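Undergrad: how would this look folded up:
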Amino acid sequence: MKEHFTVQEAADYMNTTVRFVRRLISERRIPFHRLGRHVRLKRTDVDTFIDAGRVEAFDAVAARRHYRRAS
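TA: Got it, this is the predicted structure:
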């Protein structure tokens, strides 16, 4: 298994577009390594980015409490 991805490989791994990965890089939202003109992303950094976007599901009671506080 590869330790580093190219931008294309990272996009394929995340099932998204190359444009989205390049935007993450340009906005410095994901760590990357520059090797001359080439950009590489560590698999662990990509996995960390994916895990950071996880949103836990609410149960019905917690959802009602959440929406009552918001109003």
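Undergrad: Please make it C-alpha for all contacts and neighbour counts, starting now.
TA: Will do.
Undergrad: which strand of the protein spans the most residues?
TA: strand 38-42 (DSSP state E).
Undergrad: Buried ones in that one, by neighbour count?
TA: Using 16 or more other C-alpha atoms under 10 Å as the burial criterion, the residues of strand 38-42 that qualify are Arg40, Leu41, Lys42.
Undergrad: and for comparison, fold this next one:
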Amino acid sequence: MKNLSTEQAAEYLKSIGVRVSRKTLEAWRCYGRGPAYHKVGNRVFYRTPDLDKLADGQRVETIDSRG
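TA: Predicted structure coming up:
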């Protein structure tokens, strides 16, 4: 399990197909939304399993209407 800064978390999400900016992650924290995060002093960290969970929630499965 890896701890990522906000900037690293945004890059990680982008690498797995979820386009979320650093500013969006910061805004979500202010509003109590988005992935879980951990705060140590004034530093914020995201864990990759929490980011993966966010990505899984973004996935949409379609049903083949032809069959």
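Undergrad: TM-score for these two?
TA: Once superposed, the chains reach a TM-score of 0.76 (TM-score structural alignment, normalised by the length of structure 2), with 61 aligned residues with a C-alpha RMSD of 1.8 Å.
Undergrad: The longest strand of structure 1 vs structure 2 - mean distance after superposition?
TA: For strand 38-42 of structure 1, the mean deviation from structure 2 after alignment is 0.5 Å (mean C-alpha distance after the TM-score superposition for structure 1).
Undergrad: check which helix or strand covers the residue nearest the centre of structure 2.
TA: Closest residue to the average C-alpha location of structure 2: Leu51 at 3.9 Å, with C-alpha atoms, centre = their mean. Under the assignment given by DSSP states H and E, the secondary-structure element containing Leu51 of structure 2 is helix 48-58.
Undergrad: in structure 1, what residues pair with that helix?
TA: Mapped onto structure 1 with TM-score structural alignment as the criterion, helix 48-58 of structure 2 occupies residues 43-53.
Undergrad: Just give me how far that stretch sits from the chain centre.
TA: How far stretch 43-53 of structure 1 lies from its chain's middle: 5 Å, per C-alpha atoms, centre = their mean, to the nearest Å.
Undergrad: List the contacts of it.
TA: Taking C-alpha atoms under 8 Å, 6 or more residues apart in numbering as the criterion, the residues outside stretch 43-53 of structure 1 that touch it are Lys2, Glu3, His4, Phe5, Ala10, Ile30, Pro31.
Undergrad: Now list the buried members of those.
TA: Of all the contacts of stretch 43-53 of structure 1 considered here, the ones buried according to neighbour count by 16+ other C-alpha under 10 Å are His4, Phe5, Ala10, Ile30.
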